[in-house]
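Enquirer: sequence plus predicted model, see below.
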Amino acid sequence: MEAMDVSMIGKGLIIIGAGIGLGMIGGRAMEAIARQPEATGKIQTAMIIIAALLEGVAFAALFA
């Protein structure tokens, strides 16, 4: 295998991991909102910040 092939596999694994992470974040946030509807704003804010950081890592992996 060439170095390019190995790096593409690594990038793919990072993207898959980011997708799984985003799904988990969304699911857990929905569970938290269902348990405490009055905390919806705080939960959504934290979820969006974490999701943005995770997407940043995924994009960095794609273009690095």
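Expert: That came through, no problem.
Enquirer: CA only for contacts and neighbour counts going forward, please
Expert: Will do.
Enquirer: may I see the buried residues of stretch 15-25?
Expert: Within stretch 15-25, the residues scored as buried using 16 or more other CA atoms under 10 Å are 15, 18, 21-22, 25.
Enquirer: presented hereafter is structure B, for comparison with structure A:
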Amino acid sequence: MEGDIAAMGAYLGAGFSAIGMGLAGIGVGNVAANFLSGALRNPAAAGEQTATLFIGIAFAEALGIFSFLVALLLMFAV
């Protein structure tokens, strides 16, 4: 009985961690959308802000990858 509750908690935590992966995808979409919006308003400054775009995307993706690793650890470490 005790092992079943621990496994249930691990799978529940992995499910919550999967929400983090979905939210990371939303974050990448927001970063790209805001860059595109700003680039369309001021095309001359878009070239200077491309590095900032890639840094923002990298940070958002890193959070999604961390969330994925936590989900794997919770599912297979128990």
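Expert: Cool, got the structure. Quick caveat: nothing in here was measured; it's all calculated off a predicted structure.
Enquirer: which one of the buried residues of stretch 15-25 of structure 1 is nearest to residue 1 of structure 1?
Expert: Of all these, residue 1 of structure 1 sits closest to residue 15, with 20.8 Å by CA to CA.
Enquirer: and the closest one, what's its match in structure 2?
Expert: When structure 2 is aligned by TM-score structural alignment, residue 15 of structure 1 is paired with residue 21.
Enquirer: beyond the helix or strand in which its match is found, next helix or strand please.
Expert: Secondary structure assignment for residue 21 of structure 2, by DSSP states H and E: helix 2-41. Once helix 2-41 of structure 2 ends, the next helix or strand along the chain (criterion: DSSP H and E) is helix 43-46.
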